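>>> With the input below, show me the fold.
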Amino acid sequence: MKNIVFTLFAILLFSCQNNAQTNKNQEAVINAKPIEVPLKNGKAKAYFASGCFWCVEAIYESINGVDEVISGYSGGHTKNPTYEASNTGRTGHAEAVEVIYDPNVVSFETLVDVYFGSQDPTQVNGQGNDRGSQYRSIIFYQNQEQKQIILKKKEALAKKLNTNIAAEVYPFQKFWIAEDYHQNYERLHPNNSYIQNVSIPRLNRFKAKFPELIKKNH
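You can find the predicted model right below:
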């Protein structure tokens, strides 16, 4: 009996230490100095998490001025996260997208409008039936100017809806590209049941709200 009690105590102690370490690591991510990604060939990059990255990738790829969108993971404290690992919720990462865009055609401010306008901004830890910290909403800023744009829009939306807005605001640190089979998932798997029932309806709702932003023939 004594051995059992000792074993349970040891497990509990290890668990508490592990959680404390995880929280400490995640705190460091939230309080870190943002990393600014330089322009490359005149193109900028922005990072967003808003539920399933299959959905978010398709939404941003429909925007005029966006060249490419890549699915991946960001916002966590572990290195080289995988789909399986992020789904446990223990890595701190959320499914995210890297948006490569022409700032002369579409502004970061507009991309933030797209972000808030393409989701349920009040849902905590998920979108629709996709629930868990890996599906939480995060907007990543690379400098103080971007941070202020995000905070002002978040505050205005909270006032307009008279409720809390779920999106977290993180300094950008690193984006980990997801496995190849996640890239362009909606375009490559149009008959997938999730794509048919979740992704495409979400994209169409967004297009109806922002027709002026959509690429021609998209």
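>>> make it CA atoms for all contacts and neighbour counts henceforth
Fine.
>>> For the residue nearest the centre of the chain, give me its contacts.
Closest to where the C-alpha atoms of the chain average out (Cα atoms, centre = their mean) is Ala49, at 0.9 Å. Taking Cα atoms under 8 Å, 6 or more residues apart in numbering, we find Ala49 in contact with Val56, Ser74, Ala94, Glu95, Ala96, Val97, Tyr135, Arg136, Ser137, Ile138, Ile139.
>>> want to put them side by side, so please do this one too:
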Amino acid sequence: MRYIQHLFMAVAILLATSCQSKTKQDKLSENTSEKTKTPEMLEKLSPQDLSKYETAYFASGCFWCVEAIFESVRGVKEVISGYSGGTEKNPTYEMVGGGQTSHAEAVEVYYDPKEISFVELVQVFFGSHDPTTLNRQGPDRGTQYRSIAFYKNDDEKKIIESYIQALKDQDVYSGALITTEVTAFTKFYEAEDYHQDYEKKHPNNSYIRNVSIPRLNRFKANFGDYLKEGAH
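Take a look at the predicted model:
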């Protein structure tokens, strides 16, 4: 299951839509008609509930897209958008999106290891983005959109490195260099509330329609066995 690299999205759409183009003013003026999901579909688990699960951390472009992808995966109980991989404390969206920090847009994935393994989450990570585009995913460019697989222990590091080596051995990317950083996890900063479940809450947003949803659908087409019931 390899990531389909050739996107046939119009150049005009790519230039007109980007994750970092959404400002606070855009957020405040968002058309309420976009918020079509029911409260039940957007319900978040409490910290106490989440404490029962394992966590994994990844960065692979705009966190609106990445959050939606991992939330479609069986065994994943919650996904939170945020910032990681840098040194600055308490980063904001304006700081990270503007390239003013060393952080990347990232996600915190809460999962049940009885339902899905870390190995499978690594497969989801590599299968849902192009790890050969340095500091870029789709229309989003900058170090804040770089590809990072975080590890919390030596076992996770070995799993990530072994999977990267397998991709190289099988020449999945036709000789292109895999630029994914394999980084020890240190700190995750949760993004502002309005970023959480952004794809679900704003299905009519131009970036969501033209970038996030197509990316999610490509993932679903290649990873049907990994999807939650009803997520096909």
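>>> Mind checking the TM-score on these two?
The pair, once superposed, lands on a TM-score of 0.80 when counted by TM-score structural alignment, normalised by the length of structure 1; 180 aligned residues with a Cα RMSD of 1.3 Å.
>>> counterpart of the residue nearest to the centre of structure 1 in structure 2?
Taking TM-score structural alignment, Ala49 of structure 1 has Ala59 as its aligned residue in structure 2.
>>> Same question for Val124 of structure 1.
Using TM-score structural alignment, Val124 of structure 1 lines up with Leu134 in structure 2.
>>> so what's its match up against?
Contacts of Leu134 of structure 2 by Cα under 8 Å, 6+ apart are Arg146, Ser147, Thr179.
>>> Keep only those that stay in contact in structure 1.
Shared contacts between this structure and structure 1 among the contacts of Leu134 of structure 2 (both residues aligned by TM-score structural alignment, their matches' Cα atoms under 8 Å) comprise Arg146, Ser147, Thr179.
>>> now that we have the residues you listed, which one has the most neighbours?
In terms of neighbours by other Cα atoms under 10 Å, the kept ones among the contacts of Leu134 of structure 2 top out with Ser147 at 30 neighbours.
>>> My guess is that residue contacts Arg141. True?
No: Ser147 of structure 2 is beyond contact range of Arg141, at 11.5 Å (criterion: Cα atoms under 8 Å).
>>> Could you name every residue contacting both of these two?
In contact with both Ser147 of structure 2 and Arg141: Asn135, using Cα under 8 Å, 6+ apart.
>>> how close does the alignment partner in structure 1 of Phe70 of structure 2 sit to Ala46 of structure 1?
Here Phe70 of structure 2 is matched to Tyr60 in structure 1, going by TM-score structural alignment. Tyr60 of structure 1 sits 11 Å away from Ala46 of structure 1 when distances are taken as Cα to Cα, to the nearest Å.
>>> which of the two has more neighbours?
Between Tyr60 of structure 1 and Ala46, Tyr60 has the larger neighbour count (other Cα under 10 Å), namely 27 against 21.
>>> tell me the contacts of the residue found closest to Lys43 of structure 1 once you drop the neighbours it is linked to in the chain?
In this structure, Lys43 of structure 1 finds its nearest non-sequential neighbour in Asp102, 4.9 Å apart by Cα to Cα, 6 or more residues apart in numbering. Asp102 of structure 1 sits next to Gly42, Lys43, Ala44, Gly65, Val66, Asp67 when contact means Cα under 8 Å, 6+ apart.
>>> what does Arg141 of structure 2 give?
Contacts were defined as Cα under 8 Å, 6+ apart; by that measure Arg141 of structure 2 touches Asn135.
>>> mind checking how far it is from Thr133 of structure 2?
The gap separating Arg141 of structure 2 from Thr133 of structure 2 is 10 Å, by Cα to Cα.
>>> Buried by neighbour count: which residues of whichever helix in structure 2 runs longest qualify?
Assignment by DSSP state H gives helix 154-169 as the longest helix of structure 2. Buried positions in helix 154-169 of structure 2, judged by neighbour count with 16 or more other Cα atoms under 10 Å: Glu156, Lys157, Ile160, Tyr163, Ile164, Leu167, Lys168.
>>> between the residues you listed, which is nearest Arg215 of structure 2?
Comparing the buried residues of helix 154-169 of structure 2 against Arg215 of structure 2 with Cα to Cα places Leu167 closest, at 20.6 Å.
>>> ok, back up a step: roughly how far apart are whatever residue of structure 2 lines up with the residue nearest to Lys43 of structure 1 and Asp49 of structure 2?
With TM-score structural alignment as the criterion, Asp102 of structure 1 lines up with Asp112 in structure 2. From Asp112 of structure 2 across to Asp49 of structure 2, the span is 12 Å (Cα to Cα).
>>> same deal with Glu229 of structure 2?
Computed as Cα to Cα, the Glu229 of structure 2 to Asp49 of structure 2 distance reads 21 Å.
>>> And for Ala56 of structure 2?
Counting by Cα to Cα - Ala56 of structure 2 and Asp49 of structure 2 are separated by 16 Å.
>>> And Asp26 of structure 2, by the same measure?
Going from Asp26 of structure 2 to Asp49 of structure 2 by Cα to Cα gives 33 Å.
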